[in-house]
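[1] here are the coordinates; sequence isn't available:
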């Protein structure tokens, strides 16, 4: 069993991470002994509610009292770099919520430190564990490599997630804390998914808008077009919808998948149509199960002392792509991407 501390005890920590760690699947693999929470009121309230967890005001206070094998970072992106550097110095393995860092510049500073370390860095790119996106991946693997494809993701929300404290403006709307709007938040998932499905893109074109929230510091709507050797991916994101909806399409001459946000998708391959059951992408229990699968793999690698850098490279490549998306939106032009 490996012992860990959650750093930042907000909504995602309580409603997804902790539930995943305490699930029947993982309760023999993990022992979450500690949590670090800066806010005094939150810390004292949670100390009573989660009596089996030791709560601390700082990382150093936690480290001097509890021996842990890893930390799980669930703070807003602004604080990731400082926490990661602290963990590297203490030689602690790391699980880190997306996005990796506040900016690509910060990612560059951290990359070599993590790459040269004997610790495992695992970003929360949990969508890759979803049966839904695995169906998309499987069809792409079935198609001939010379068949061009078009993928489209439509991700519609009513606004930024307010977290647990609905009396204050969501931190996701503060660019200094979040790094950006819906593209940096929800969009980050679809950037790493795109790279997982089709490899590294050659070009990116992005247009950002504020359709319903003109006072926001960050975009509430984003359209991204990624050009790959195998085809094109279009990502449409908005916080300006009247509900919550997820859609996705994969189209080619020999095969296609259509997903309309329900609990099934329609797959057509070589003229044969098939209805395949998948979890509802908006279902909370399904979302927590993806974390459980990610954490399970993390535990196995730590126990084997396999401190590979696959997760680090994935996080680094995705923050680079996010940076180029914003550059494209700012310059209002298509950006050529590196291919190394």
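    Structure's in. What do you need? All figures in this text were calculated on a predicted structure; none of them were measured in a lab.
[2] CA only for contacts and neighbour counts going forward, please
    Noted.
[3] Give me the buried positions along the strand or helix carrying residue 83.
    Secondary structure from DSSP states H and E places residue 83 in helix 80-90. Of all the residues in helix 80-90, those buried under the rule 16 or more other Cα atoms under 10 Å are 80-81, 83-84, 87-88.
[4] Other residues contacting that helix?
    With Cα atoms under 8 Å, 6 or more residues apart in numbering as the contact definition, helix 80-90 has outside contacts at 71, 73, 93-94, 96, 100-102, 106-107, 110, 113-114, 117, 119.
[5] Off-centre distance for it?
    19 Å (Cα atoms, centre = their mean, to the nearest Å).
[6] Please apply the same query to stretch 296-307.
    For stretch 296-307, the distance to the chain centre is 20 Å (Cα atoms, centre = their mean).
[7] Next: stretch 84-98.
    17 Å.
[8] would you turn the buried residues of helix 80-90 into a markdown table with distance to residue 61?
    Putting these into a markdown table (distance: Cα to Cα, whole Å) gives the following:
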| residue | distance to residue 61 |
| --- | --- |
| 80 | 18 |
| 81 | 19 |
| 83 | 14 |
| 84 | 16 |
| 87 | 14 |
| 88 | 17 |
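[9] Let me know the closest of those residues to residue 260.
    Proximity of the buried residues of helix 80-90 to residue 260 (Cα to Cα) peaks at residue 80, which lies at 34.6 Å.
[10] Residue 36 versus residue 66, what's the distance?
    Distance, residue 66 to residue 36, using Cα to Cα, to the nearest Å: 11 Å.
[11] For the two, indicate the residue with more neighbours.
    Between residue 66 and residue 36, counted using other Cα atoms under 10 Å, residue 36 has the larger neighbour count: 23 against 14.
[12] pretty sure the more buried one is in contact with residue 56, am I right?
    Yes: applying Cα atoms under 8 Å, one finds residue 36 in contact with residue 56, separated by 4.8 Å.
[13] Overlap of the contact sets of these two?
    Taking Cα under 8 Å, 6+ apart as the contact rule, residue 36 and residue 56 both touch residue 62.
[14] what's the residue of the chain most remote from its centre in contact with, if anything?
    No residue in the chain sits farther from the centre than residue 271, which is 34.9 Å out by Cα atoms, centre = their mean. Residues in contact with residue 271 (Cα under 8 Å, 6+ apart) are 254-255.
[15] and it, how far is that from residue 307?
    44 Å.
[16] alright, now check it against this:
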């Protein structure tokens, strides 16, 4: 097999969202990847998934994956509290790494991961699958082409539903294992899309509350933001909505965008694109005239990861992207506690650099 069509061999640890990685990511890219091993403490959950996809190698010990010389990529899909040691161990073992969000549990840890990457053989790709699909990529293309002009304001609404059945899973709803609530586990994707399109955040004033479920972590949040480029933004999220939508609305100088409202795939379908003038409409039409379909979510993220592994393209998502997301989370929790604006970037001197988890749960 030539380098141009090399198939990379994958081991997945964690068979919850790990199954979606197979169905949406690796199976549609079967010419690029082969899932050779699964690892999960829950054998009853792992076995039917392994049977379904014909994966013969099944282990319950993560260290067994590290010792497998024929595994190129370790895909970490465990509860968030386990990400840091697994990512570091996989990099130390010379593996490429894919890791679900949140990448790790503090800015200190993400900075350690970034430092380790620089001396590691393998590449690390965090997961932000909502970045991929026709809707999000058309908006990004218009912005990057300079057609949209100056960003003005943007709003992100993550209005989802989670109840006691969801939190019956032992690791959910707890600071030690989930590392946060709706802000960390659910809205993090949409907030990433906001910064991806609008720019870096300069200052944030946020509030978090636990109003829907009897859990340690938050299930309602809201924030007001100022961006480095002068634009303003607002975030709202809850797990107590009667229906489920994700809505991103962005107003630029020459065009406004509104995402599809699909809660878990807002980037897939074409977005509402509202140009201010016929001239802008013509420029957008010309840009998108020969648009090639972009499969959503993991399908495209994994395909672009393959190109990056071959040295043909940059990583589609980087640890720096994860740091930006975790910096926002850190600012959010600190602001809610202190009732103050928090200025970004956040460095080692900040009170929450080493952890945003409340002291009583650390």
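    Thanks, I have the structure now. All figures in this text were calculated on a predicted structure; none of them were measured in a lab.
[17] By neighbour count, which of the contacts of helix 80-90 of structure 1 wins?
    residue 100 (28 neighbours).
[18] what about the corresponding residue of structure 2 for it, which SS state?
    Here residue 100 of structure 1 is matched to residue 103 in structure 2, going by TM-score structural alignment. What DSSP: H, G, I helix; E, B strand; the rest coil gives for residue 103 of structure 2 is coil.
[19] Run through the neighbouring helices and strands of the top strand by length along structure 2.
    Determined from DSSP state E, the single longest strand within structure 2 is strand 240-252. Judged by 3 or more Cα pairs under 8 Å, 6 or more residues apart in numbering; DSSP states H and E, the packing partners of strand 240-252 of structure 2 are strand 151-161, helix 188-198, strand 255-258.
[20] Could I get the contacting residues of the match of residue 100 of structure 1?
    80, 83-84, 110, 126, 319, 322.
[21] and it, how far is that from residue 79 of structure 2?
    From residue 103 of structure 2 to residue 79 of structure 2 the distance is 11 Å (Cα to Cα).
[22] what sits in contact with each of these two?
    Joint contacts of residue 103 of structure 2 and residue 79 (Cα under 8 Å, 6+ apart) do not exist.
[23] Please pull up the equivalent of residue 271 of structure 1 in structure 2.
    Checking with TM-score structural alignment, residue 271 of structure 1 has residue 277 as its match.
[24] Test my guess that residue 15 of structure 2 contacts residue 46.
    Yes: contact criterion Cα under 8 Å: residue 15 of structure 2 and residue 46 qualify, at 6.0 Å.
[25] so residue 193 of structure 2 makes contact with residue 131?
    Yes: assessed by Cα under 8 Å, residue 193 of structure 2 is found in contact with residue 131 at 6.5 Å.
[26] so how many other residues sit close to residue 154 of structure 2?
    What residue 154 of structure 2 shows, counting by other Cα under 10 Å, is a neighbour count of 23.
[27] Which position in structure 1 pairs with it?
    By TM-score structural alignment, residue 154 of structure 2 lines up with residue 151.
[28] Its match and residue 230 touch, don't they?
    No: applying Cα under 8 Å, one finds residue 151 of structure 1 not in contact with residue 230, separated by 10.6 Å.
[29] those helices in the stretch 51-200 of structure 2, which residues are they?
    62-66, 83-92, 107-118, 134-144, 175-178, 188-198 (DSSP state H, counting those that start in this stretch).
[30] So for residue 33 of structure 2, which of these sits nearest?
    Of all those, helix 62-66 sits nearest to residue 33 of structure 2, with 16.6 Å by Cα to Cα.
[31] how about the helices of the stretch 201-350 of structure 2, start to end?
    Going by DSSP H, counting those that start in this stretch, the stretch 201-350 of structure 2 shows helices at 278-288, 298-309, 319-338.
[32] Reformat those helices as CSV; add mean neighbour count and distance to residue 54 of structure 2.
    CSV is the format used below for these (neighbours: other Cα atoms under 10 Å; distance: least, Cα to Cα, whole Å):
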stretch, mean neighbour count, distance to residue 54 of structure 2
helix 278-288, 14, 41
helix 298-309, 21, 20
helix 319-338, 21, 32
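[33] and those as a markdown table, adding distance to residue 198 of structure 2?
    As requested, the helices of the stretch 201-350 of structure 2 are exported to a markdown table (distance: least, Cα to Cα, whole Å):
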| stretch | distance to residue 198 of structure 2 |
| --- | --- |
| helix 278-288 | 18 |
| helix 298-309 | 21 |
| helix 319-338 | 13 |
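[34] Can you check which of those helices gets nearest to residue 242 of structure 2?
    helix 319-338 (25.0 Å).
[35] In structure 1, what stretch matches that closest one?
    Under the criterion TM-score structural alignment, helix 319-338 of structure 2 matches residues 312-331.
[36] Quick check: the gap between the spatially closest residue to residue 229 of structure 2 that is not a sequence neighbour and residue 80 of structure 2.
    Of all residues not flanking residue 229 of structure 2 in the chain, residue 199 sits nearest, at 7.1 Å (Cα to Cα, 6 or more residues apart in numbering). The gap separating residue 199 of structure 2 from residue 80 of structure 2 is 26 Å, by Cα to Cα.
[37] Neighbour count for the two, which is higher?
    A count of neighbours by other Cα under 10 Å puts residue 80 above the other of residue 199 of structure 2 and residue 80, at 25 against 15.
[38] Map the more buried one onto structure 1.
    Aligned partner of residue 80 of structure 2 by TM-score structural alignment: residue 77.
[39] didn't that match look like it was pressed against residue 101?
    Yes: counting by Cα under 8 Å, residue 101 is a contact partner of residue 77 of structure 1 at 5.4 Å.
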